Structures are given as C-alpha cells and as structure tokens.
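# from the sequence below, what's the structure:
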Amino acid sequence: MSVDPSAIPNFGGKPERKGPPQQAGRPTGPIMPNQELVKQLLDRMKLKHVVDKEGDLVAPWKHHRVYFMFRGEERQRVLTVRTFYDRPHSIDDKPRLLQAVDEWNHSTLWPKVYTHTSDDGTVRLIGDFHLLLGAGVAFDHFVASVVSWVRAAGEFDKWLVERFGLEKDEEPEPGANGAAEGSADGSADRGAEGSADGDGDPRDAS
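Have a look, this model is predicted:
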C-alpha cells in the first residue's frame, strides 16, 4: 500500500510544526510494506538510494551498502535488509574476522554478520536482518525496525574500524544526509566485487 510521507514520523532534528502529531491518513491496521514505502522512509531520513539492475533498492555509503530485498509470495513474503561491507580483507585475516563477528553476534541483536570469501581469496563481511511480513505488520513497528536496522548497519562498520584500527572516514551519519557523495549513481549494482567473483549472488544467501 502507498503511505503518505506526512504519516511517517520525524526521525530526528527539529519537528516540522508545533502541536500534537498529525494522525490523519496514518495506517491504523496491519500494512504490507513494499519498495515504495521503503523509499519514502529513506527520503524522510535524507538518505540517498537507487534501484539496481536486479530491481533491489540500495542505500550506499562509502564503505558499505544496504539492500532492501522483498522475496517470497503471500504469507511467506520476507523483507531482507542485507548490508555489504566493502572493505576487502585477505584470507589470512579470516580467523580474526570470524573471532570479531562471533563477538559482535554474541553481544548484539543486529545485524547478524558473517564472512563471504571470493574465489580470489578476498574476504568481505555481510550483515543481515529479516522480517517476515506474513499477513502484514504494524506501521510503527515497520518504521522503527527499518530505521534501527539502517543505523545498526553503520554502527557495525564503525565498530569494526575501531576493533581493527582501520582508517576512519569523515562521512555523515545516517539521517543527516546519509550516503556518501557520488556513491548513489547506480554503481552499487551487485554484492562484493560486482557479482561475488563467480560465486553467485551473495544477496540470495540464506
């Protein structure tokens, strides 16, 4: 269903107007989220986004990209929010990467992070969130989940930078003009190294 942007809560900064929140047009029952609704949420968060050649919505940053993928039919329909962390690591780094993501997964709710190794031995990290849509979800729950997931995706990248002493980047926070300049030009079409270097599309990993 299409949702009027005015019904989407303010995600930070100054309120648009004084007085009680406007409830007119706000969904009161379960909704069936779609790509258009996610676009409206990203616009509201001031995050750049594109639709890639596979038809999936992606919000890109300098070192990670968040994909929003709808899969399945009817009551089996699932929204997968999958983040590709683009910093490359060597195969020799994999043991410490596994130790790090094990620590992260044990101590946090999301994203659940795992490694993806290309044929050339390059190792990258992928983070996942899944929401079973079933017969519909509450509007407020969906909005809060998407906002939390997008922010958590960035938090993991910061955590890994600090954990491994990687070079930090000066780039805006999600919700404050979000994605890095020049990254939302359609170049973020696929997963790690374009098509996972012949390993199949890791976006469809279970």
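# please count neighbours and contacts with C-alpha atoms only from this point.
Fine.
# starting at the chain centroid, how far to the helix or strand containing Leu160?
Counting by DSSP states H and E, the element that carries Leu160 is helix 139-164. In terms of C-alpha atoms, centre = their mean, to the nearest Å, the gap separating the centre of helix 139-164 from the centre of its chain is 8 Å.
# now show me the structure for the sequence below, then we'll compare the two:
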Amino acid sequence: MSIDPSSIPNFGGQDPEPTGPAGSVVIPDQELVKQLLEQMELKYLVDDEGDLAAPWEEFRTYFMFRGEGEQAVFAVRTFYDHEYSVDEKPQLHEVIDDWNRRTLWPKVYTHTHDDGSVRLIGEAQLLIGLGVGLEHFVSSTVSWVRASIEFDKWVGETLGLEKDVEGGEDGGAESTDES
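Below is the predicted model of the structure:
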C-alpha cells in the first residue's frame, strides 16, 4: 500500500516519487500515515502511548487509530497549547461555535483541566474498518492537517492573541523520533 504523490499538496518541498496505483482501497495504518507525513515533509514522533504526533510551536497534532474490525476509526486530533481561564470559557464557546458552524473540520471543543485551565482541541474522524479509498484517505488527512493550522491562525486573530510568526505555514514541526 503506497500513496499516489499527485494527491498530496506540495508544501514547498520536493515532489515525491510515484509509488502506487490510484483508486486503491486500503485499511490505513500507522506506517501509511508515517509515509504520508514524510512525503509532506512534516517531522513527527511516536509518543509513549504509540500514537503519531506532529509537533508545532503552538499545538500538537496526533494521528490515532482506535477500535477494531468494522468499527475501526482513524482520528486526527489537535491539542492547542494556549491556556484560557474558566472565566473565558463562555467567550471561547461563542468563538468555536462560529468556527464549527462555518467549517467541516476540525470540529473544535474545550477541555477544562483539573487546575481550572481551559484548552482547545480540534478533531476529525474517519471510519476505516471496511477500507477506504487511498486517495480519499490522503486528501482527507492532508486537509485536516491544513485546517488545524488554519484554525490556530483564525482563533488567534479572532481573539486578538499575539503570535510570534516564524517558520512559515507548517510551523516547522520540531522534533522527530521515528521509533
């Protein structure tokens, strides 16, 4: 199972080499996602729980597989680092409700930690248990990554958060550990 590079948007790197037939139906796995991230020239790591993560300066995007058989799901979940107070939660709900109404993904929600801090999480999911078209999987995953980046920019602009913008659109995912 390999990725058709013509279905991957160019993020400024070299064009990947052609590797497989278009129209293939696959059951995606972590190795396929690693290959896709490498072709997108995104650095990644494998966390202690075995999930792939691509770290940016202001957030981390995880690529997770959950469930088995027909119920297997692929999820792309982004954890945004900016902390908010519980008092800011009503304003956050208004802002993310606006995002969720106007966009397909990622769907964003709040998470309140035990210490009272509030963070935003974005998520998109795809049922993969019966297989999925390879081109659909690739284009969906790439779109979800780009939308996660766009949400980070959008919420910062919408809430008036100052950012030190260096490193371009991909945020320069910082470390790799491909073990």
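# still on that earlier bit, what range does the helix holding Leu160 of the first structure cover in the second structure?
Alignment of helix 139-164 of the first structure against the second structure: residues 134-159, by TM-score structural alignment.
# for that stretch, buried residues please.
By neighbour count on 16 or more other C-alpha atoms under 10 Å, the buried set for stretch 134-159 of the second structure is 134-135, 137-138, 140-145, 147-149, 151-152, 155.
# which residues of the first structure does stretch 31-48 of the second structure align to?
Against the first structure, stretch 31-48 of the second structure falls on residues 36-53 (TM-score structural alignment).
# just to revisit the earlier point, check the mean deviation of the match of helix 139-164 of the first structure from the first structure.
Here the mean offset of stretch 134-159 of the second structure against the first structure after fitting is 0.4 Å, by mean C-alpha distance after the TM-score superposition for the first structure.
# what's the match for Trp105 of the second structure in the first structure?
So Trp105 of the second structure corresponds to Trp110, using TM-score structural alignment.
# run a quick neighbour tally on its match.
Trp110 of the first structure: 18 surrounding residues under other C-alpha atoms under 10 Å.
# all helices of the first structure, in order?
For the first structure, the helices defined by DSSP state H cover 35-44, 94-107, 139-164, 193-196.
# report the angle between the strand ranked longest in the first structure and helix 139-164.
Longest strand in the first structure, counting residues (DSSP state E): strand 78-89. Strand 78-89 of the first structure runs at 10 degrees relative to helix 139-164, counting by axes from the mean of the first three to the mean of the last three C-alpha atoms, to 10 degrees.
# which residues touch strand 78-89 of the first structure?
Residues outside strand 78-89 of the first structure that contact it (C-alpha atoms under 8 Å, 6 or more residues apart in numbering) are 63-72, 122-134, 149, 153, 157, 191-192, 203.
# over to stretch 12-19 of the second structure?
Taking C-alpha under 8 Å, 6+ apart as the rule, stretch 12-19 of the second structure contacts Ser2, Ile3, Asp4, Pro5, Ser6, Gln39, Met40, Glu41.
# what about it, start to end distance?
20 Å (C-alpha to C-alpha, to the nearest Å).
# how about it: buried residues?
Pro16.
# repeat that for stretch 67-75 of the first structure.
Buried-residue list, stretch 67-75 of the first structure, by 16+ other C-alpha under 10 Å: Tyr67, Phe68, Met69, Phe70.
# in the second structure, point out the residues matching that stretch.
Going by TM-score structural alignment: stretch 67-75 of the first structure matches residues 62-70.
# relative to the whole chain's centre, how far out is that stretch?
With C-alpha atoms, centre = their mean, you get 15 Å for stretch 62-70 of the second structure.
# likewise for stretch 99-115 of the second structure?
13 Å.
# now do the end-to-end distance for that stretch.
Counting by C-alpha to C-alpha, you get 26 Å between the two ends of stretch 99-115 of the second structure.
# likewise for stretch 29-38 of the first structure?
Start-to-end, stretch 29-38 of the first structure (C-alpha to C-alpha) is 18 Å.
# would you mind pulling the contact partners of that stretch?
By C-alpha under 8 Å, 6+ apart, stretch 29-38 of the first structure touches 1-3, 57, 68, 70, 133, 135-139, 142.
# from these, which land in strands?
Leu57, Phe68, Phe70.
# tell me who's in contact with the second one.
Shown here is Phe68 of the first structure, whose contacts under the criterion C-alpha under 8 Å, 6+ apart are Gln35, Val38, Asp56, Leu57, Val58, Leu79, Thr80, Val81, Arg82.
# neighbour-wise, which of those leads?
Top of those by neighbour count (other C-alpha under 10 Å): Arg82, with 28 neighbours.
# which one is the counterpart of Ser90 of the first structure in the second structure nearest to, not counting chain neighbours?
In the second structure, the residue matched to Ser90 of the first structure (TM-score structural alignment) is Ser85. Closest residue to Ser85 of the second structure apart from its sequence neighbours, by C-alpha to C-alpha, 6 or more residues apart in numbering: Ser117 at 5.3 Å.
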